[in-house]
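Peer 1: pasting the structure only:
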């Protein structure tokens, strides 16, 4: 590691994530041993799969539900993310409205807001302790160009019918003080969560409801009514794919969703004097308006967990499942953290890790179920999966049970998105996009408007 990054004596790189440090990485449960039948088979033991299993069993306790997971429940993005239980839409209002109308797009956004509270409700009802605190989210603008984009975003929210109670401009130091902040917004629709505790608690809950969870059971292919593994075939009327960033590993789905990497570091616990100095007295989440954006939370034990993009994409849609983070990425995240909070320079980095999220070609999430084949899926959350997975689970419940509802009428249901380009085009496109974003952020330090390079990057990948 570069000597410019101060590391804790117990520094770890990878090993899933810091979120598992306190309780340890769980020992995987039993794997599938031979062929089996069920009413519903779910492939993937993360938030989407577990929420779907939960709501199905709560609605129909007699249903036989099976979850198949390659490693252990919560191994993927569900145990590695930044802990943002956010109401931000996983997609574009305009794109959803283009096919289903503005009212449908607004309905989807309102359901996202409500899903934050639904997760909190279930955790309270089921006794899942996940350090959840709903203090909202603060976004800061640190350049004039970012401030212009921020004001435009608030105006756009008003045009979509979302008022001051959903998103409002605030003075930069109202909730916390970020060095160089020129403007800020605050929204109540966000809560801090300890991601690993949430997914592990959810896994225990669904097991208690009678869901059969098979770990150490990789699924190699999904076909109508069947999920194929090296140890046996799971058959069911419905087979749900809930593999998010790992979808490209399945046969025939390499170009379905792009597996995008995101990386994080976490500091050692910071003293009370630090939090007083920066004014971060609550559990607000923190983001910014840069193109190469960051995200952060104050953890329950007074650390800063700070994330952003590292090496965004590996050639051929490969995935580094072990979460090792490159030295240059750790250094870049540390420099940015200290740039935001100079007083944090007295701390050290305790852990670095990476995870993978799924990005559809149009950057809009989807939920789907084909009654003819029994095949369904949800995902492509573009980094907003902690909350969106809950909404997906409830929607898949209604689709599987054949119940028409307000959820099944939402515009992301049945949405068809074309595949990503073959290599080397998608590798070149993604890396060009992020190179342009980095340069655009640098240029905007002395600009009063959004750099044209950022607009070119958006055009390249359809962001």
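Peer 2: All right, it came through fine. All values reported here derive from a predicted model rather than from experimental measurement.

Peer 1: rest of the way, CA atoms for contacts and neighbours
Peer 2: Will do.

Peer 1: Confirm for me that residue 216 is in contact with residue 71.
Peer 2: Yes - counting by CA atoms under 8 Å, residue 71 is a contact partner of residue 216 at 4.7 Å.

Peer 1: okay, and the common contacts of those two?
Peer 2: Residues touching both residue 216 and residue 71 (CA atoms under 8 Å, 6 or more residues apart in numbering): residue 28.

Peer 1: So between these two, which is more surrounded?
Peer 2: With neighbours defined as other CA atoms under 10 Å, residue 216 and residue 71 compare such that residue 71 has more, 20 against 16.

Peer 1: In three-state terms, label that one for me.
Peer 2: Assigned by DSSP: H, G, I helix; E, B strand; the rest coil, the conformation of residue 71 is coil.

Peer 1: what residues are up against it?
Peer 2: By CA under 8 Å, 6+ apart, residue 71 lies in contact with 28, 215-218.

Peer 1: Sketch out the strands for the stretch 51-200 of the chain, chain order is fine.
Peer 2: 65-68, 84-86, 137-141, 168-170, 183-187, 190-192 (DSSP state E, counting those that start in this stretch).

Peer 1: Tell me which of those strands lies nearest to residue 335.
Peer 2: When the strands of the stretch 51-200 of the chain are compared by CA to CA, strand 137-141 sits nearest residue 335, at 17.3 Å.

Peer 1: quick one, what contacts residue 417?
Peer 2: Counting by CA under 8 Å, 6+ apart, residue 417 touches 360-362.

Peer 1: What of residue 20?
Peer 2: 79, 196.

Peer 1: Relative to residue 424, how far out is it?
Peer 2: 36 Å (CA to CA, to the nearest Å).

Peer 1: sorry, back to before: by neighbours, which of the contacts of residue 417 wins?
Peer 2: Ranking the contacts of residue 417 using other CA under 10 Å puts residue 360 first, with 25 neighbours.

Peer 1: excluding its backbone neighbours, what's nearest residue 452?
Peer 2: residue 440 (7.7 Å; CA to CA, 6 or more residues apart in numbering).

Peer 1: what about that neighbour, distance to residue 296?
Peer 2: Look at residue 440 and residue 296: by CA to CA, they are 22 Å apart.

Peer 1: likewise residue 323?
Peer 2: From residue 323 to residue 296 the distance is 18 Å (CA to CA).

Peer 1: Could you do residue 224 as well?
Peer 2: 41 Å.

Peer 1: who's more crowded, the two?
Peer 2: Comparing residue 224 with residue 296 by other CA under 10 Å, the one with more neighbours is residue 296, at 24 against 16.

Peer 1: Now do the closest residue to that one other than its chain neighbours: how many residues are near it, please.
Peer 2: Nearest residue to residue 296, sequence neighbours excluded (CA to CA, 6+ apart): residue 306, at 4.4 Å. Counted with other CA under 10 Å, the neighbours of residue 306 add up to 23.

Peer 1: this is the comparison structure:
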């Protein structure tokens, strides 16, 4: 591996933007807000993946349904459009926790459903001409030391219990570096999955559902919800929607509704993106298939190349803000998180350590007390889904099918998945939630630093 100096261009020397990089890849002009009164069969609050996939599958099942989606900004403006673009089979935080809580058989069924969604995502993009920059090479779970190698070995054992393909193999340092030539990688396991541009997927999905006749009202915030004799009434700044069925699909914003105040919390996660690598720089590191990688641990770090040959790094320690603070102008920039990600870049790819970041930013991940997603019904024609724990691209596709079957009162394999209609433990009220989050975060970080001292899986 050869160190090379970064190209000194105007773009390289430009000020760092504290903005979501993906949004530059496809400009968006939000549609007009809802004005007036609407009556429909299904009203969905939130305009991200969960909302649009559910609407898509409901329309396929019954084209007669009148479906209206309400989105405060533009469709896909939240985590759906600014996540890091890893299409993974992961449910919740870890495979080990899932097997421990639900058993191997139920975990196997859930992973099979999400695996099917990963395949169908690509087919959806091809069929509907959605250019989501889909790269199906998958990604690697990697270990940077002996303790992380043991974590990979544990997950391989669990995967074998779930009937994973025999080709799942732990690559030693030499074989791993044939795939991604990084001095930090000591071992790796190839995982099925893909890399995408999440913003372009969200906008392509938006175009698909609106072309099917589903109404998506952008710039339309839900101000209040009232259940009446004629249906559930959602009031917005300039209008009102009355619907027989109501779906809450706001994920990290779900806590803003009283029913979910203590069921889900937003946790800040950060990412950094470099300027495009030059051909000379790309040639300095052997990375032939361009797979992403995720480092094993409680607080993961990860890296990938974008379609435009930028490096994207993300992860590190998660941050819960007091009283579920989601103030973007205050928290989108986190210099400490950026410093951590700069160190990750230098550790994994010394040849690129001087390549400048052009974008650094944060966004919120929705976390539940059990660190698994929850999909369910409130029992009066209201449904919900939240808590994808940062792994929602494929999982929201599966969730859309589960919500379709719940709403249509179908007893299917999707309506009986382990994350559907399960018991939910509430978070404690403030300030206990804030203090507890800090304590758990410190404990998880300590386990990452000294795994030999705390061997039990915590989450």
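Peer 2: It's in. Everything numeric here is computed off the predicted structure, so don't read it as measured data.

Peer 1: rewinding a little: just confirm the residue nearest to residue 452 of the first structure is within a helix.
Peer 2: Yes - under three-state DSSP, residue 440 of the first structure falls within a helix.

Peer 1: how big is the offset of the biggest helix by length in the second structure relative to the first structure?
Peer 2: What stands out as the longest helix in the second structure, according to DSSP state H, is helix 104-127. After superposition onto the first structure, helix 104-127 of the second structure sits on average 1.1 Å from its aligned residues (mean CA distance after the TM-score superposition for the first structure).

Peer 1: Would you check the span in the first structure matched by that helix?
Peer 2: Alignment note (TM-score structural alignment): helix 104-127 of the second structure is matched to residues 102-125 of the first structure.

Peer 1: just to revisit the earlier point, among the contacts of residue 71 of the first structure, which are located in helices?
Peer 2: Using DSSP H, none of the contacts of residue 71 of the first structure sit in helices.

Peer 1: Now that we have those, can you turn them into TSV and tack on distance to residue 199 of the first structure?
Peer 2: What follows is the contacts of residue 71 of the first structure, written out as TSV (distance: CA to CA, whole Å):
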residue	distance to residue 199 of the first structure
28	14
215	14
216	17
217	18
218	19
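
Peer 1: So which of these belong to strands?
Peer 2: Among the contacts of residue 71 of the first structure, DSSP state E puts none in strands.

Peer 1: neighbour-wise, which of the residues you listed leads?
Peer 2: Greatest neighbour count in those, by other CA under 10 Å, goes to residue 217: 26 neighbours.

Peer 1: Please report how far the aligned residue in the second structure for that one lies from residue 330 of the second structure.
Peer 2: Aligning on TM-score structural alignment places residue 217 of the first structure opposite residue 220 in the second structure. Computed as CA to CA, the residue 220 of the second structure to residue 330 of the second structure distance reads 24 Å.

Peer 1: what number of residues lie near the residue nearest to residue 26 of the first structure when sequence neighbours are not counted?
Peer 2: Closest residue to residue 26 of the first structure apart from its sequence neighbours, by CA to CA, 6+ apart: residue 72 at 7.4 Å. Around residue 72 of the first structure there are 25 other residues, counting by other CA under 10 Å.

Peer 1: Which position in the second structure pairs with residue 72 of the first structure?
Peer 2: Under the alignment (TM-score structural alignment), residue 72 of the first structure maps onto residue 74.

Peer 1: Pull the contacting residues for that match.
Peer 2: 28, 30-31, 47, 218-219 are the contacts of residue 74 of the second structure under CA under 8 Å, 6+ apart.

Peer 1: which of those residues are also in contact in the first structure?
Peer 2: Here is what carries over to the first structure from the contacts of residue 74 of the second structure, by both residues aligned by TM-score structural alignment, their matches' CA atoms under 8 Å: 28, 30-31, 47, 218-219.

Peer 1: Show me which pair in those is furthest apart.
Peer 2: Spatially, the most separated pair among those is 28 and 47, at 14.1 Å (CA to CA).

Peer 1: These two - which one has more neighbours?
Peer 2: residue 47 (27 against 12).

Peer 1: What's the match for residue 345 of the first structure in the second structure?
Peer 2: Checking TM-score structural alignment: residue 345 of the first structure goes with residue 353.

Peer 1: What sits closest to that match if chain neighbours are left out?
Peer 2: If the residues on either side of it in the chain are set aside, residue 353 of the second structure comes closest to residue 346, at 4.5 Å by CA to CA, 6+ apart.

Peer 1: if I've got this straight, the one you found is in a helix?
Peer 2: Yes - read with three-state DSSP, residue 346 of the second structure is one of the residues of a helix.

Peer 1: hang on, it packs against residue 352?
Peer 2: Yes - Residue 346 of the second structure lies in contact with residue 352 (CA under 8 Å); the separation is 7.0 Å.

Peer 1: and those two? which has more neighbours close in?
Peer 2: Ranked by neighbour count (other CA under 10 Å), residue 346 of the second structure and residue 352 place residue 352 first, with 23 against 15.

Peer 1: In this structure residue 275 of the first structure contacts residue 283, no?
Peer 2: No - using CA under 8 Å, residue 275 of the first structure is not in contact with residue 283, being 11.0 Å away.

Peer 1: neighbour count winner among the two?
Peer 2: residue 283 (21 against 18).

Peer 1: what kind of secondary structure is the more buried one in?
Peer 2: Classification of residue 283 of the first structure by three-state DSSP places it in coil.

Peer 1: Contact partners for whatever residue of the second structure lines up with it?
Peer 2: Correspondence of residue 283 of the first structure to the second structure, assessed by TM-score structural alignment: residue 290. Contacts for residue 290 of the second structure (CA under 8 Å, 6+ apart) come out as 137, 304-305.

Peer 1: and with 10 Å instead?
Peer 2: Each residue near residue 290 of the second structure by CA atoms under 10 Å, 6 or more residues apart in numbering is listed here: 135-139, 179-180, 195, 304-307, 309.

Peer 1: if I look at it, how far off is residue 130 of the second structure?
Peer 2: Plainly put, residue 290 of the second structure is 21 Å away from residue 130 of the second structure if you go by CA to CA.
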